[in-house]
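Trainee: Prediction below, plus the sequence it came from.
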Amino acid sequence: MLKKILVALDRSQIAKQVFEEALALAKGTQANLLLLHVLSPTEEGSPYLPMLSNMEYYPGFTSQSFELYQKQWDSFKNEGVEILQSFSAQANTIGVSTEFRQMVGHPGPTICKIATTWDADLIIMGRRGRSGLAELFLGSVSNYVLHHAPCSIHIVHHPISVQNAEKVVAETLSNA
């Protein structure tokens, strides 16, 4: 029986669908939800920061640039919390016990660590559908979690539009 469901969310188009599937499952099984957002510089919409290790090397990078970056990062964090609060309120309104966390880190390992410490029975997350070189260089969070999680995983796939399908076919043929 499911008692604790960890829902890994990001800012992708599929996040709402991931949440809705988790909510329906939690309501049907009377499970508790933990909504998790991992802040990462690789996440879509994340502010960009040039290498900080040697600021003298980047003559255009000044303390003003860093302050601007910090404001953008704070805004990025606040937007993440607002998304989590909104989803949490929706769940709590229909009687599903829900909490949320936002953490900074690498998404795959962070999701697995929280699933372990929270003693999750199930992780629900989305999959962007990267393939080929994109998956090789950018990695796949869902693939990492699938191989390292301490519990069962439910992957919600990104619906493929005709345009995306054509892109996947073209990418596959070019790699063949």
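Mentor: Sure, I can see it.

Trainee: all contacts plus neighbour counts: C-alpha atoms, from now on.
Mentor: Will do.

Trainee: would residue 99 count as being in a helix?
Mentor: No - Residue 99 is assigned strand when assessed by DSSP: H, G, I helix; E, B strand; the rest coil, not a helix.

Trainee: Now do it against residue 113, distance only.
Mentor: Per Cα to Cα, to the nearest Å, residue 99 is found 17 Å from residue 113.

Trainee: Settle it for me: which of those two has more neighbours?
Mentor: Shown here are residue 99 and residue 113; by other Cα atoms under 10 Å, residue 99 has more neighbours (18 against 15).

Trainee: which residues does the nearest residue to that one once chain neighbours are set aside contact?
Mentor: Computed as Cα to Cα, 6 or more residues apart in numbering, the closest residue to residue 99 that is not its neighbour in sequence is residue 34, at 5.1 Å. By Cα atoms under 8 Å, 6 or more residues apart in numbering, the contact list for residue 34 reads 4-7, 98-101.

Trainee: adding another structure so you can compare the two:
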Amino acid sequence: MANTSPASVIAPSTRTVIIGVDDSCFSEYAFNFYLTHVRKTGDNIVLVHVPEFHGVIQAPAMLTDPGVVHELVKEEEIRTRQLVHKYSEKMKQFGLGGKMKQMTGKVGESIIETSRAEHADLIIVGTRGMSKVRRTFLGSVSDYLVHHANVPVLVCRHKEFDAQHDRVHHHHHHR
């Protein structure tokens, strides 16, 4: 029998939405896409960030020089602080409830792990939100998520940016 008590009518549905973020414009696009097209009153947002140096340190070539590793870690810590600040401000600005989780390891696995732990209803990511370094030895995060997630995955294509991005960065692919 349908429950029609007044409380259930008034109470907004609470969904948990995971958004994968890094310091690229693709994450920002995914975040904005959520705001414009997906957002519902009462949503609980979990932003997941995986700092890149964890990946870099796993690359054997980098390990030969501790100085290089140290520099990368320092740079990444600064970038991470800026990123956390930026998204905290956005959450406040748009009155979003939720939190930011910093994870270590592989991006795809971290997002899936968070999704299970937080009982997420939806996962949102941008495509190509990977640095050049990262992309060379990590498969596509969005592919991984689509295959492993137990909830719907929304992969935001940045259509205006894609064509332009290919022109600007095409030289990186000739390695």
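Mentor: Yes, it's here. From a predicted model like this one, the values you see are computed outputs, not experimental measurements.

Trainee: quick check, nearest of the contacts of residue 34 of the first structure to residue 83 of the first structure?
Mentor: The nearest member of the contacts of residue 34 of the first structure to residue 83 of the first structure, counting by Cα to Cα, is residue 100 at 10.1 Å.

Trainee: right, and the closest one touches residue 35 too?
Mentor: Yes - the pair residue 100 of the first structure and residue 35 qualifies as a contact (Cα atoms under 8 Å) at a distance of 4.5 Å.

Trainee: What are the boundaries of the strands in the second structure?
Mentor: Using DSSP state E, the strands of the second structure run over 16-20, 44-49, 97-102, 122-126, 153-156.

Trainee: Take those and write them to TSV, including distance to residue 170 of the second structure.
Mentor: Below are the strands of the second structure laid out as TSV (distance: least, Cα to Cα, whole Å):
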stretch	distance to residue 170 of the second structure
strand 16-20	25
strand 44-49	26
strand 97-102	31
strand 122-126	19
strand 153-156	21
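
Trainee: Buried ones in stretch 28-39 of the second structure, by neighbour count?
Mentor: 28-31, 33-34, 39 (16 or more other Cα atoms under 10 Å).

Trainee: and residue 111 of the second structure, how many residues sit next to it?
Mentor: Other residues close to residue 111 of the second structure by other Cα under 10 Å number 27.

Trainee: And the buried ones among the contacts of residue 34 of the first structure, selectable in ChimeraX?
Mentor: Command for ChimeraX that selects the buried part of the contacts of residue 34 of the first structure, burial taken from 16+ other Cα under 10 Å:
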select :4,5,6,7,98,99,100
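
Trainee: Please say which position in the first structure residue 21 of the second structure maps to.
Mentor: Residue correspondence, TM-score structural alignment: residue 21 of the second structure in this structure matches residue 9 in the first structure.

Trainee: After alignment, which residue of the second structure pairs with residue 85 of the first structure?
Mentor: Aligned partner of residue 85 of the first structure by TM-score structural alignment: residue 85.

Trainee: and that match, how far is that from residue 92 of the second structure?
Mentor: For residue 85 of the second structure relative to residue 92 of the second structure (Cα to Cα), the value is 11 Å.

Trainee: Can you tell me what residue 61 of the second structure aligns to in the first structure?
Mentor: By TM-score structural alignment, residue 61 of the second structure lines up with residue 50.

Trainee: check contacts around that match.
Mentor: Here residue 50 of the first structure is in contact with residue 61 (Cα under 8 Å, 6+ apart).

Trainee: what about 6 Å?
Mentor: The contact partners of residue 50 of the first structure, by Cα atoms under 6 Å, 6 or more residues apart in numbering, come to none.
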